[in-house]
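Enquirer: Build me a model from this:
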Amino acid sequence: MIKWLLALPFAAFILFNAYVYGNIITYRAVAPHKTAFMSMRMSDFSAKGKEVELDYRWVPYDRISTNLKKALIASEDANFAAHGGFDWGGIRNAMKRNERSGKIRGGGSTISQQLAKNLFLNESRSYWRKAEEAAITAMMEATTDKDRIFELYLNVIEWGYGIYGAEAASQHFYKKPAANLTKQQAAKLAARVPRPLYYAENPRDRSLRNKTNIILRRMGSAALPDTE
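Expert: Have a look, this model is predicted:
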């Protein structure tokens, strides 16, 4: 009995990662119906009595403005096109901040790591969850082209209450397709990504304007992944 109990966590880990791997292979050609993060967030809204409708609209990579692609790389992961899924310098800096604060505050996550969390995990902050995130990121980078990883990311990240993906965000904030976003609009959307619900409630926060301006300055040097 003790041996079985000890083996259960290991078996659960193997089964979960087999499930994840199968889905990663599927997502190379098929859009996710819904992500784990979406399900978690919508359930949380419901539990708190908030009536929030899910707005998730998938669009192909070429129907998303290059301005938004560059803005997100400038904001979230400047080395996305070159790294293998991990920004080791950013991870080391994040670990130092965690040690100083005595808490797991995250940080240093690449676009690939953020996508891994959104597709399969939740918002909990622990070294165990970060290890699982790393395993998923490695699987995804080993099996999926960079442009597909970025396409998935652009389509599933959160931009507000129930708003997921570039198309839903563009229609909600600017009443236009994601393909037609200007540089200013794209930079402002990218600035919202780290704290989408906070900025939904505080749209005039000065930090949103400041970060938008920083992203605008960095967009010119943002390197996109090569596409076939």
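Enquirer: Could you use CA atoms for every contact and neighbour count after this?
Expert: Noted.
Enquirer: Show me what the helix or strand hosting Ile14 is packed against.
Expert: Element membership of Ile14, judged by DSSP states H and E, is helix 2-27. Counting contacts by 3 or more CA pairs under 8 Å, 6 or more residues apart in numbering; DSSP states H and E, helix 2-27 packs against helix 127-143.
Enquirer: Could you give me the buried positions within the helix it packs on?
Expert: For helix 127-143, burial by neighbour count (16 or more other CA atoms under 10 Å) applies to 130, 132-134, 136-141.
Enquirer: Distance of the closest residue in space to Gly220 that isn't next to it in sequence relative to Ser221?
Expert: Among residues not flanking Gly220 along the chain, Lys70 sits closest, at 7.8 Å (CA to CA, 6 or more residues apart in numbering). Lys70 sits 8 Å away from Ser221, taking CA to CA, to the nearest Å as the criterion.
Enquirer: go on, Asn213?
Expert: Separation of Asn213 from Ser221 (CA to CA): 14 Å.
Enquirer: Between those two, point out the one with more neighbours.
Expert: Ranked by neighbour count (other CA atoms under 10 Å), Asn213 and Ser221 place Asn213 first, with 15 against 11.
Enquirer: Now do the more buried one against Gln185, distance only.
Expert: Here Asn213 is placed at a distance of 11 Å from Gln185 (CA to CA).
Enquirer: Same question for Leu197.
Expert: With distances taken as CA to CA, Leu197 is found 18 Å from Gln185.
Enquirer: what's the answer for Glu132, then?
Expert: Glu132 sits 34 Å away from Gln185, going by CA to CA.
Enquirer: quick one: secondary structure of the most centrally placed residue in the chain?
Expert: Central residue of the chain (CA atoms, centre = their mean): Gln114, 3.7 Å from the mean position. Three-state call for Gln114 (DSSP: H, G, I helix; E, B strand; the rest coil): helix.
Enquirer: to compare against the first, here's another:
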Amino acid sequence: MRYALYAFKQWLLLLLAGFVLLQLFFIGRVGFMAVVDPSSTAFERSQAWQIVSSQGRLLWRQTWMPSEQIAKPLKRAVLASEDSAFTSHNGVWWDAVEKAWSKNAKAQAKLEAQAAQKKNGKVAAPKIVGGSTITQQLAKNLLLSGERTLIRKGQEWVITVALESFLSKKKILTLYLNHVEWGNGVFGAEAAARHYFQKSASQLTEWEAARLAVMLPRPRYFEKLPQSVYLSDRAQTIMARMNDVAVP
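Expert: The predicted structure follows:
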């Protein structure tokens, strides 16, 4: 019995040591990004593998652009659409998280009510609303898998804190804009500008920037619907909000 207890304690210590080392690894990787820009993210590598597996070849568009060569309208549009409080929060925007939880709870309740009325029919799944900030989205895409678990969410929080501690807001936004997905195999602002408007990211107009910003939650979906009425209408809304956000 004593030996079993001793072995269990040793196992717990090893588990704890492994956890601490993993956190130090992630924090070290983030700190390194303060001086060296990452060439790829975990999400990009995962997508590259999926593209090669399904199509037999890698169709990829991505070009790193420094912050000064990314049009300010695109920065404003992305912030207005994805994270309007970016410059004022510490990585987690709790008001947005609370609103997302509330909307998702109402959507789930509506689904359950519909299901009760149509026991034998099909009911559309509710739209899940996210409350993640740009820093959280970057943390997830940089180093983590796409699975949705409490453990992964906790890990995302650790990386988010590290990003906000070691990097400036300007650096975080630059990393995000250079690695965010904008279509199937299309990553970063420069690739998106070339793919959709045949111009550099430095030359985007306010309307073009707003359309790209609206695509971000579902880029591969909207890539197939370039004439979407929702894209146009939502872009107008984003354009009206662009001058209300602060750009780092």
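Enquirer: how about the residue nearest to the centre of structure 1, what's its match in structure 2?
Expert: Matched to structure 2 by TM-score structural alignment, Gln114 of structure 1 sits across from Gln137.
Enquirer: do Arg63 of structure 1 as well
Expert: Match for Arg63 of structure 1 (TM-score structural alignment): Gln69.
Enquirer: I'd like to know how many residues surround the residue nearest to its match when sequence neighbours are not counted.
Expert: With sequence-adjacent residues excluded and distances taken as CA to CA, 6+ apart, Gln69 of structure 2 is closest to Ser202, at 5.1 Å. Ser202 of structure 2 has 18 neighbouring residues, counting by other CA under 10 Å.
Enquirer: what sits against the counterpart of Ser202 of structure 2 in structure 1?
Expert: With TM-score structural alignment defining the correspondence, Ser202 of structure 2 maps onto Ala179 in structure 1. Counting by CA atoms under 8 Å, 6 or more residues apart in numbering, Ala179 of structure 1 touches 62-66.
Enquirer: Switch the residues you listed over to TSV; also include secondary structure.
Expert: Formatted as TSV, the contacts of Ala179 of structure 1 follow (three-state DSSP):
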residue	secondary structure
Asp62	helix
Arg63	helix
Ile64	coil
Ser65	coil
Thr66	helix
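Enquirer: one step back: for the residue nearest to the residue nearest to the centre of structure 1 when sequence neighbours are not counted, list the residues it contacts.
Expert: Nearest non-adjacent residue to Gln114 of structure 1, counting by CA to CA, 6+ apart: Tyr153, 7.9 Å away. Counting by CA under 8 Å, 6+ apart, Tyr153 of structure 1 touches 111-112, 114-115, 165.
Enquirer: Run a quick neighbour tally on the aligned residue in structure 2 for Gly22 of structure 1.
Expert: In structure 2, the residue paired with Gly22 of structure 1 is Gly28, using TM-score structural alignment. Residues lying near Gly28 of structure 2 (other CA under 10 Å) number 13.
Enquirer: Would you mind measuring from Gly28 of structure 2 to Lys171 of structure 2?
Expert: Look at Gly28 of structure 2 and Lys171 of structure 2: by CA to CA, they are 16 Å apart.
Enquirer: Phe43 of structure 2 too?
Expert: Here Phe43 of structure 2 is placed at a distance of 19 Å from Lys171 of structure 2 (CA to CA).
Enquirer: now do Arg220 of structure 2
Expert: Taking CA to CA, one finds Arg220 of structure 2 at 26 Å from Lys171 of structure 2.
Enquirer: what's the answer for Gly146 of structure 2, then?
Expert: Using CA to CA, we find Gly146 of structure 2 at a distance of 23 Å from Lys171 of structure 2.
Enquirer: and what of Trp64 of structure 2?
Expert: 13 Å.
Enquirer: what sits up against stretch 149-162 of structure 2?
Expert: Contacts of stretch 149-162 of structure 2 (CA under 8 Å, 6+ apart): 23, 26-27, 30-31, 90-92, 135-136, 139-140, 144.
Enquirer: Between all of those residues, which two are separated the most?
Expert: Largest separation among these by CA to CA: Asn90 and Leu144, giving 20.1 Å.
Enquirer: which residue packs closest to His195 of structure 2, ignoring adjacent ones?
Expert: Using CA to CA, 6+ apart and skipping residues adjacent in sequence, the residue nearest His195 of structure 2 is Val186, 7.7 Å away.
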